[in-house]
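A.B. asks: got a predicted model here, sequence first, then my questions.
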Amino acid sequence: MEEKLSLLLDFFITLTMGGLGFIVYYQQKKSFTNKLFLLFTISLVTWVNFNFFENWVKDESLAKIFLKLDFMSAPIGVFFISLFLINFPRPESRIALKKSLFLFAPAFLASSFAASDLIIKDVFFENDKIGFYDGTFFYLYALVIVGYSFFGLGVLSWRIRKSNKKEKKQMKLILWGFSIMLVFFMVFNLALQNYVSKVIFRVNTFSPILLIVITGYAIYKHQLFNIKVFSAQLMTLLIWVFIFLQFFFINNWMNYVVTSITFFIAVFFGILLIRSVKNEIDKKEELEIANNKLLKMDEIKSEFISMASHQLRTPLTSMKGFLSIMKKGVYGEVPESLNEPVRFIEAANDRLIMLVEDMLNVSQIEAGRMSFNFKKENVNEVVQEIFHSFTVMAQEKNLKLEISLAKRLPKISMDYGKIRETISNIVDNAIKYTQSGSVRMETIRKENVVQIVISDTGIGIDKKGFEFLFDKFARGEKAQEIKKSGVGLGLYLGKRIIEAHQGKIKVKSEGREKGAIFTVELPIDKK
């Protein structure tokens, strides 16, 4: 029973360690670190099995072969471990091929000599356990093993000092795991193999598990592969291993059939699970890549709009200046027949200037580059100034423009120009989209905020319109019918400006043709 249990444990170690190595490798096949992890896992699995079978087989000649293979595989194993330690955690830090071959030379020589009598002179059997007599080069062989081990530990320790906080934690984990395995390996294989019992000696066989588990965890923490895929693969592997190990305890053919069916079902659904998780992750990664591309394109678009707006603003401002001078008669009296065309040109130019300013402001806000000049200002002064500037426009449409200012309003911290721009846009919309009736402007103090309320008797807003009212380039159907020249940036820009003031902008409307009420809230300083 003891021999059967030992064999069972060896199978478990082999399948688990080997499976973990391949799982890590298949996460990123091109990663040099993952390739080295697979190589040192395979070399350790090979050494563990040779080490185990040298004391498990009953045939003495076969036991001698396994002992030789044990000593031949050990230098190769420590070489790959050292190479892994040198290159962890950054794959790009790989050492040159010539240096790798140079480092491999001692391992190759030690492994070759282990096949001869220079390392192991002879073997003996005592208490059902194999032992050996030291060969001429045994201590040189031991020096190679110890040299590789301390070289790997030394390089890792040196790199720990130069690494960042995150890398330090992962590298320290590997340092501890490797150190523990090294102690077990040296004590049991090189010093105590001839003196301890077979049962105690087998403790040495399990020491690489700790190193591989810790290393796998460190690679995961360094995010060299996706944890969801890795977890699914690891759990599936463990289920397969545990079901497979049941074959060692089967006593009759019925149990064998049931276990076989269970194993094949587990393999089938395990593969489906892994593929499903991997497909899900791949799709998410594709979406993330596409989203990043869209964000990049949006950034490029914003940069282009910003640049174009800057280039357009200068000639438009010049045109406005020349038109103003022309109207004053500086270049001679303007014929009466040209007054109307000049007025249309001036109006169109003003609309273009406003559009360019809005687009420039939008691009600056989205890029986080809009600057604000916050000062203590009186809201009533802003509203009164806007009222006077829109009086003529309201009179031209036969609308009643009303104003009501709260008394003794405290001054609040705001950017006077940008608040004026925001409120002006709301009043402009109210007048444009009100065919008859009135537009009212008022200021109100409520607790810790000052409210600027603009109400009208215009076209109103339906339920559908509320969904996109403050979106970029959004305009209602009715608004487009009345005025086709708008682009729908004003409210979007206004909301962002008010939010930058830690304020709010709200809107109410009972529906089509029932008017609208816009309320801008700006916080009063707590001091």
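C.D. replies: Alright, I've got the coordinates. Numbering: from 1, shown residues only.

A.B. asks: could you use CA atoms for every contact and neighbour count after this?
C.D. replies: OK.

A.B. asks: ranges for the helices of the stretch 401-527 of the chain?
C.D. replies: Counting by DSSP state H, counting those that start in this stretch, residue ranges of the helices within the stretch 401-527 of the chain are 416-432, 463-468, 477-482, 490-500.

A.B. asks: can these go into a markdown table with extra columns for distance to E396 and mean neighbour count?
C.D. replies: Formatted as a markdown table, the helices of the stretch 401-527 of the chain follow (distance: least, C-alpha to C-alpha, whole Å; neighbours: other C-alpha atoms under 10 Å):
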| stretch | distance to E396 | mean neighbour count |
| --- | --- | --- |
| helix 416-432 | 10 | 19 |
| helix 463-468 | 28 | 12 |
| helix 477-482 | 16 | 13 |
| helix 490-500 | 23 | 21 |
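
A.B. asks: this is the other structure I want to compare:
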Amino acid sequence: MLLSEIANVIRNIPLKNFDLLSVGSTIAAIGILGFVIYITNRKSITNKFFFIFSIITILWSFFNYINYQATSPTVVLWLLRAVIFLGVWHAFTFFTFLYVFPKEKIYFPWMYKFLLIPLVVITSAITLTPLVFPSIAQLSSDGSVSKTVVANGIFLFLFVVAGLVLGGVSIFIRKTFKAKGRERKQHILILIGTVIMFSLLITFNVILPAVFLNVRFIPLGALFIFPFVAFTGYAIYKHRLFNLRTAAVAGLTFVLSIVSFSEIIFAQDISAVIYRSSVFMIVLIVSFLMNKFVQTISEQGEQLQVANERQEDLIHFITHSRNPNTYFRQCLTEITAGLRERWK
């Protein structure tokens, strides 16, 4: 009887709420990991671009999920434009991160500054115009969008995104072959995450929709990107860019945010979804503040330890250099030892 009641409860839970829970959990993990890595070393160019990549991933995942929940043609059109707009910058930050890893400082060549960045800016701006998606062509029976009109600007979008992704991966593979020791293992971890990410994206966002007309998994794009973020975060951790205490606090805050968001699966109306989502966002913000506080305490502890060591060295120096009796005894001992050696 109890098992049948549990089964009935599970069947009555809205399936789309599981999608929202999975996407929200992935966004929380990506956000916390990116933020923690950034605050451990704000001057590192690798940490900066990993954090930027995490932010773009969160925004892209959010708009990608919302796009498949809307039914208004106008809203869907602009959400779709927002998705591919963020897709350009997602590919750009992916390329740049692979280019700079694992350095703390780097000088970008003139082609990056004066050719690549302008090309990305122009392409992303075009994605927001009718040059890519001019209108919605067809609605399904339930009112959702089933077909979109595509213009010639899509070819520029595909060219830029594919070029950034393939270029970044090829550069990173060459760097992996040149790397040695622990650094090479870190590169291999990131490559594994990259392969898993693109395998999932191609399978569920390209093959299934194009061949089997199954778009069920497209809103779950965040889940497919998470392996790359997870493997990269672990690789950076192995590079000793943040300590175990910081990692433990990040894991704890992630669990707290997911627990607060897990009740979303029982939400039956939009007001409950908004309420649970608001609570989740508040807990997530508090998690960011907790991680920043712990990192600040850790940095202050390290600075205090260094200051104490310097103070001890200074006291030792003053004691031995300013005490005349000590200095006289040392000189007398050295002279006596020298005379003994001479008269032997």
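C.D. replies: Received it, and whenever you're ready, just let me know what you need. All values reported here derive from a predicted model rather than from experimental measurement.

A.B. asks: once they're superposed, tell me the TM-score.
C.D. replies: The TM-score (TM-score structural alignment, normalised by the length of structure 2) is 0.74; 315 aligned residues with a C-alpha RMSD of 4.2 Å.

A.B. asks: dump the helices of the stretch 401-527 of structure 1 into CSV; add distance to T205 of structure 1 as well.
C.D. replies: Shown next, in CSV, are the helices of the stretch 401-527 of structure 1 (distance: least, C-alpha to C-alpha, whole Å):
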stretch, distance to T205 of structure 1
helix 416-432, 75
helix 463-468, 67
helix 477-482, 78
helix 490-500, 65
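
A.B. asks: so which of these gets nearest Y220 of structure 1?
C.D. replies: Minimum separation from Y220 of structure 1 across these (C-alpha to C-alpha) falls at helix 490-500, 41.1 Å.

A.B. asks: rewinding a little: show me the one of the helices of the stretch 401-527 of structure 1 that comes nearest S111 of structure 1.
C.D. replies: Here helix 490-500 is closest among the helices of the stretch 401-527 of structure 1 (C-alpha to C-alpha), at 71.2 Å.

A.B. asks: which residues in structure 2 does that closest one align to?
C.D. replies: Alignment note (TM-score structural alignment): helix 490-500 of structure 1 is unmatched in structure 2.

A.B. asks: between helix 416-432 and that helix, find me the angle.
C.D. replies: 140 degrees (axes from the mean of the first three to the mean of the last three C-alpha atoms, to 10 degrees).

A.B. asks: who touches T136 of structure 1 in this structure?
C.D. replies: Shown in contact with T136 of structure 1 (C-alpha atoms under 8 Å, 6 or more residues apart in numbering): 118-119, 121.

A.B. asks: apply 6 Å and report the result again.
C.D. replies: Residues in contact with T136 of structure 1 (C-alpha atoms under 6 Å, 6 or more residues apart in numbering) are L118.

A.B. asks: what's the match for it in structure 2?
C.D. replies: Taking TM-score structural alignment, T136 of structure 1 has N152 as its aligned residue in structure 2.

A.B. asks: for the helices of the stretch 401-527 of structure 1, which one sits closest to S309 of structure 1?
C.D. replies: The nearest among the helices of the stretch 401-527 of structure 1, by C-alpha to C-alpha, is helix 490-500 at 15.5 Å.

A.B. asks: can you state the direction angle for the helix or strand harbouring V392 of structure 1 and helix 416-432?
C.D. replies: Using DSSP states H and E, V392 of structure 1 sits in helix 379-396. Put simply, helix 379-396 of structure 1 runs at 30 degrees to helix 416-432, going by the same axes, to 10 degrees.

A.B. asks: I106 of structure 2: what secondary structure?
C.D. replies: Following DSSP: H, G, I helix; E, B strand; the rest coil, we place I106 of structure 2 in the coil state.

A.B. asks: and the gap between it and Y99 of structure 2?
C.D. replies: From I106 of structure 2 over to Y99 of structure 2 the distance is 10 Å, taken as C-alpha to C-alpha, to the nearest Å.

A.B. asks: these two: who's more crowded?
C.D. replies: Just comparing I106 of structure 2 and Y99: by other C-alpha atoms under 10 Å the higher neighbour count belongs to Y99, 20 against 12.

A.B. asks: what is the aligned counterpart of that one in structure 1?
C.D. replies: Looks like Y99 of structure 2 aligns to I86 there (TM-score structural alignment).

A.B. asks: on that earlier part again, which of the residues in the helix holding V392 of structure 1 are buried?
C.D. replies: Within helix 379-396 of structure 1, the residues that count as buried by 16 or more other C-alpha atoms under 10 Å are 379-380, 382-383, 386-387, 394.

A.B. asks: residues in contact with the residue nearest in space to the middle of structure 2?
C.D. replies: Using C-alpha atoms, centre = their mean, the residue of structure 2 that lies closest to the mean C-alpha position is S54, 3.3 Å off. Counting by C-alpha under 6 Å, 6+ apart, S54 of structure 2 makes contact with 30, 34.

A.B. asks: that one -> structure 1?
C.D. replies: Aligned by TM-score structural alignment, S54 of structure 2 pairs with T41 of structure 1.

A.B. asks: quick one: its match and A96 of structure 1, what's the gap?
C.D. replies: 22 Å.

A.B. asks: with structure 1 superposed, average distance for the helix or strand where the residue nearest to the centre of structure 2 lies?
C.D. replies: Assigned by DSSP H and E, S54 of structure 2 falls within helix 45-67. Helix 45-67 of structure 2 differs from its equivalent in structure 1 by a mean of 1.2 Å after superposition (mean C-alpha distance after the TM-score superposition for structure 1).

A.B. asks: the helix or strand following that helix vs structure 1, average distance?
C.D. replies: Downstream of helix 45-67 of structure 2, the first helix or strand assigned by DSSP H and E is helix 73-100. Following superposition, helix 73-100 of structure 2 is found to deviate from structure 1 by 1.2 Å on average (mean C-alpha distance after the TM-score superposition for structure 1).

A.B. asks: what's helix 73-100 of structure 2 packed up against?
C.D. replies: When contacts are defined as 3 or more C-alpha pairs under 6 Å, 6 or more residues apart in numbering; DSSP states H and E, helix 73-100 of structure 2 sits against helix 45-67, helix 153-178.
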